[in-house]
Each structure stands twice: as structure tokens, then as C-alpha cells.
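J.: requesting a structural model of the entry that follows:
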Amino acid sequence: MTSADAAVLDDPVGASLRGPHTGLARRHGRAAACLPDVASFTAVSRAPEAADWDDLARLLGPGALADLFSGAGTPPPDWAPVFLLEGRQMIRPGTGLAGAAPTGVVELGAADVPEMLALAARTRPGPFWPRTRELGTYLGVRVHGRLVAMAGERLRPPGWAEISAVCTAPEARGQGHAARLVNALTARVLSRGERPFLHVAETNTAAIALYERLGFETRRPVTFRGFRIP
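T.: Here you go, the predicted structure:
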């Protein structure tokens, strides 16, 4: 992997919406956003001008949240800040798995969405909407038929797949479910000839430690930002 191969990760939302996820995107001019109920992420050009912000405002509408993810550029001064979160982007070099082949995971489908939404609401792994699972493969762990852990694929910039929504119910933690799910997704991504990457909040030290044990390395710090359109 060269630095050029990873450069697409500097704009993962835009690259995903222009590439593999173009069918899950809406657009106006040079602005793009995920479809409602899929994700809240938006994208403008890498060096946005006033016209780009106007395009995004027209696309989303007055009063809407512009979730800029880790995109560059500063929106107009009358766009009110909603959130700012420091994090890091991690990638996984190599082609092997850290540890034994994962077992005990199941693929989740449309019928599982109510349970997936309920688990996400309990554990708050990040934004998760009714159609988020359409972004890629989602896997879960069931105990006595109940969904207690899940993880899936989210952004898909060409050549890469983001592992996201890694979460475990409080009563099921400490049993290795998250590690098995991340390894299972990693194996699927690598089998397609793609590379796995992920994002994590800087304050989530336990998750960072887990990902490092599974072979992920920090590529760069990121700042997640959201603004309210006037």
C-alpha cells in the first residue's frame, strides 16, 4: 500500500458517495449527502467555495444539520456549530487476521433492523439509522436468539471499506464479541481485495486498544464537525 492508495481516505464521505455508494446519494451542484434514513453525512469539494456551501444548503434545506464528518473547509459564519469531536482514522495493513478465524457470527438483514436500532440506541456506537445497513454487510452475535453485539461496513471509498457500528450490549461485554465481529468483517473486506479502515473517538481508549490488538494502526487524527444551516 502506498500513500497514494490511502489518499482517498482524506475525503472518505465524498469518495464513497461519488463511487460505490452513488446509488445511496442525493446531490445538488457539487454538494452531496447520503439519502435520508441511510446516514447524515454530507460532502463538498476538498477546497469548498461559497457556491459549494450554497449547494449544500439548497440540498439539505433551512434548519437542517450539515454533518461534515471529517471534511475540510469552514462553512459560512452564520452556520451554527452543533458538535465537534476529536478522533482518529485507523487502517489495517497486511492481509492476515490477528488471532483465530472468527466463529459464532451471523449476517444481519432487513428483518433484523428493529433489533439493530435498539442495540444502537442502547450502546451509542455512532449514527445509525433505519437504512444504514444498506451501506454494506452487517454481522451480529446472538445469545439465546437475542442480538447482543454487531458491527458492519459503512463508507466505501474505492479500494477501502470502513468498519463501523461496533457495539456490544452492556451485559454481554468482556466475552470477545467485538473482536470476533471486527475480524470477521476484516476477512470479508480482504477477500474482496479491499482494505479495512475505521474511525474512533479519541476518548474511546478501550476501543483504540482493541483495534490496535487486531492490527489496526493510526493513519491520522480527524475532527468530526456538524453545523446547523440557517
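J.: C-alpha only now, for contacts and for neighbours.
T.: Fine.
J.: which residues touch the residue nearest to Tyr138 when sequence neighbours are not counted?
T.: Spatial nearest neighbour of Tyr138, chain neighbours left out: Gly152 (3.9 Å); criterion: CA to CA, 6 or more residues apart in numbering. Gly152 sits next to Arg133, Gly136, Thr137, Tyr138, Leu139, Ile163, Ser164, Ala165, Val166, Leu185 when contact means CA atoms under 8 Å, 6 or more residues apart in numbering.
J.: would you agree Gly152 falls within a helix?
T.: No - under DSSP: H, G, I helix; E, B strand; the rest coil, Gly152 sits outside any helix and is assigned strand.
J.: let's see this one next, to set against the first:
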Amino acid sequence: MSTASIEATAAHILDNPAWAALTGPHAHFAERVGRAARYPADVAPFHAVADLDDPRAWADLATLVGPGGTASVRGVTEPPPGWEVVRTGHGVQLVDTALHAEPAPEAVRLGPADVPEILDLIARTEPGPYLPRTVDMGTYLGIRHHGRLVALAGERLHPPGWTEISAVCTDPAYRGRGLATRLVRAVAAGIRERGEHPFLHAAAGNTNAIRLYESIGFTLRRRTVFALVRRIGAAVLEETA
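T.: Predicted coordinates for the structure are as follows:
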């Protein structure tokens, strides 16, 4: 079996954050088969295995997705036999090292009733995947102008001791006012109140966002690749002694 990962050699819980979340604070979301797990299709598009180099984990993932099924897995560049790469995307992971976190008095807590507006803003700004029940993953805050939702940020992956800030976006007509930065600081304040650490991901090519995050106190931790892989045959399970 040939599996390649661009992950750093030193193990860290953020090296495999979806697995750490799905087997930790987000275990109540997990659809799991042995060493593979995923979020429900209406919550998040992420799959994870305990170890990319473990053929048993890939066999479990094959069972989880079924024949012809697809999985979005972090860190894969060359999947094992029985799988093909549909597409890949390169990203960066940043962690809070000097962020000034503080509440935003103008921010409002968003919930299921706000999902239609959230999805509309997401569709117009494209900050990343957001599904009808993503709002259930953690705290989401928004800023409204004359009742209209114009900016958003919230919590997504939740490995033990860490929480990812995600869905950071602002209506194009309201950019340049610092709304996203205020929401990131506010979401981070809530994370820190729980004794946890904020982190986030961004597309590697989104240099403007990366520079912004670095300017407010995030530090680049690592680069990674996200792959959508498809099961094309029986997964190979190597016998172990």
C-alpha cells in the first residue's frame, strides 16, 4: 500500500483535527466504522481516518462510504489501492499565538432559524463549505445592518482543547469596515473562555486572508492538502501479525 502525506513528522492533535474532533467533543455527530469516521452529510463534508498509513483504517473508510462513495480526507496525496483522487486543494493551518480576543457588542448569536440567511451570505462570499446543520457545530456570530446579515464567523472542528474558527465572511458591500476581524476576535474570546485555543484553516492561495490572520495574531503552523477521494474497488486490507 502506498500512502503519501505531507504532514510534519512530530505528532500533534491538530495534525488530524477531524479525527480528533469526531472521536472527542464532536463524537455525538460521528458516523463511524472502526478507524474511520465522518460528519453527517448535512453538518460538514469531512471524513477522517485514525492513521493514513493504516490499511485497516482505509478498509473501514471503504465500508463507511460504500461502493463508489467519496470521502474528503486531509493529508492525502496518493491514496491506497481501491481509491482514486477526484480533486485536491492546498491549504494552511494557523494557530492563535498573539490574538487580541474580545467580545463584539454588536454581534448576535445565530441559530437554526438564521440558516437561510447564513446560506445566502455563504453563497455570495464563498468562504468554504457550509451546510444546513453546520450551525450546530458550535457558536456562530453575525453582524446585521438594518436587519440584514452582513458578516459571519463561527466554530467548526473541535479537537480536544482546540476550536476551529470558520465561515469568516462579509457581504462585499460591507467590506473594509473590520467586521470580519471583530467577529474573529469575538469567536476567539468565547473559545478562550472555555480554556481552549483558537485555530483556523485557509486556502493556500488566499494570500490576502492569510496576511490578515497573521496581522491580528495568528501564526502559520503547517501547510496541508485536502483530497476528495473515491472508492473504485475493494479496499486492500493487509494482514498483520
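J.: fetch the TM-score of the aligned pair.
T.: The TM-score (TM-score structural alignment, normalised by the length of the first structure) is 0.90; 222 aligned residues with a CA RMSD of 1.8 Å.
J.: what secondary structure does the aligned residue in the first structure for Leu157 of the second structure sit in?
T.: Matched by TM-score structural alignment, Leu157 of the second structure corresponds to Leu155 in the first structure. At Leu155 of the first structure the chain is in coil, as set by three-state DSSP.
J.: residues contacting Leu155 of the first structure?
T.: Pro12, Val13, Ser16, His21, Leu135, Ala161, Glu162 are the contacts of Leu155 of the first structure under CA under 8 Å, 6+ apart.
J.: Leu60 of the first structure matches what in the second structure?
T.: In the second structure, the residue matched to Leu60 of the first structure (TM-score structural alignment) is Val65.
J.: excluding chain neighbours, give the residue nearest to that match in space.
T.: Nearest one to Val65 of the second structure, counting by CA to CA, 6+ apart, is Ala71 at 7.1 Å.
J.: tell me which other helices or strands the helix or strand hosting that neighbour touches.
T.: If you go by DSSP states H and E, Ala71 of the second structure is part of strand 70-74. Judged by 3 or more CA pairs under 8 Å, 6 or more residues apart in numbering; DSSP states H and E, strand 70-74 of the second structure is in contact with strand 47-49, strand 218-231.
J.: now, of these, which is deepest in the fold?
T.: For those, the largest average neighbour count (mean count of other CA atoms under 10 Å) is found in strand 47-49, namely a mean of 26.
J.: any idea how far the residue nearest to the spatial centre of the second structure is from Ala189 of the second structure?
T.: Nearest to the mean C-alpha position of the second structure, by CA atoms, centre = their mean, lies Leu157 at 5.3 Å. Distance, Leu157 of the second structure to Ala189 of the second structure, using CA to CA, to the nearest Å: 16 Å.
J.: which parts of stretch 177-188 of the second structure are buried?
T.: By neighbour count on 16 or more other CA atoms under 10 Å, the buried set for stretch 177-188 of the second structure is Leu179, Ala180, Thr181, Arg182, Leu183, Val184, Arg185, Ala186, Val187, Ala188.
J.: what is the corresponding segment of the first structure for it?
T.: Taken onto the first structure by TM-score structural alignment, stretch 177-188 of the second structure occupies residues 175-186 there.
J.: ok, residues contacting that stretch?
T.: Contacts of stretch 175-186 of the first structure (CA under 8 Å, 6+ apart): 97-98, 101-103, 105, 139-141, 149-153, 163, 166-168, 196, 210, 214.
J.: give the buried subset of those as a PyMOL selection command.
T.: To isolate the buried subset of those in PyMOL, counting by 16+ other CA under 10 Å, use the following:
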select buried, resi 97+102+105+139+140+141+149+150+151+152+153+163+166+167+168+196+214
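J.: quick one, strands of the second structure?
T.: Secondary structure of the second structure (DSSP state E): strands at 31-33, 36-38, 47-49, 70-74, 83-96, 108-110, 140-145, 148-155, 162-170, 197-203, 218-231.
J.: how about JSON lines for those strands, with distance to Ala59 of the second structure added?
T.: Formatted as JSON lines, the strands of the second structure follow (distance: least, CA to CA, whole Å):
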{"stretch": "strand 31-33", "distance to Ala59 of the second structure": "9"}
{"stretch": "strand 36-38", "distance to Ala59 of the second structure": "9"}
{"stretch": "strand 47-49", "distance to Ala59 of the second structure": "10"}
{"stretch": "strand 70-74", "distance to Ala59 of the second structure": "13"}
{"stretch": "strand 83-96", "distance to Ala59 of the second structure": "11"}
{"stretch": "strand 108-110", "distance to Ala59 of the second structure": "39"}
{"stretch": "strand 140-145", "distance to Ala59 of the second structure": "35"}
{"stretch": "strand 148-155", "distance to Ala59 of the second structure": "31"}
{"stretch": "strand 162-170", "distance to Ala59 of the second structure": "28"}
{"stretch": "strand 197-203", "distance to Ala59 of the second structure": "28"}
{"stretch": "strand 218-231", "distance to Ala59 of the second structure": "10"}
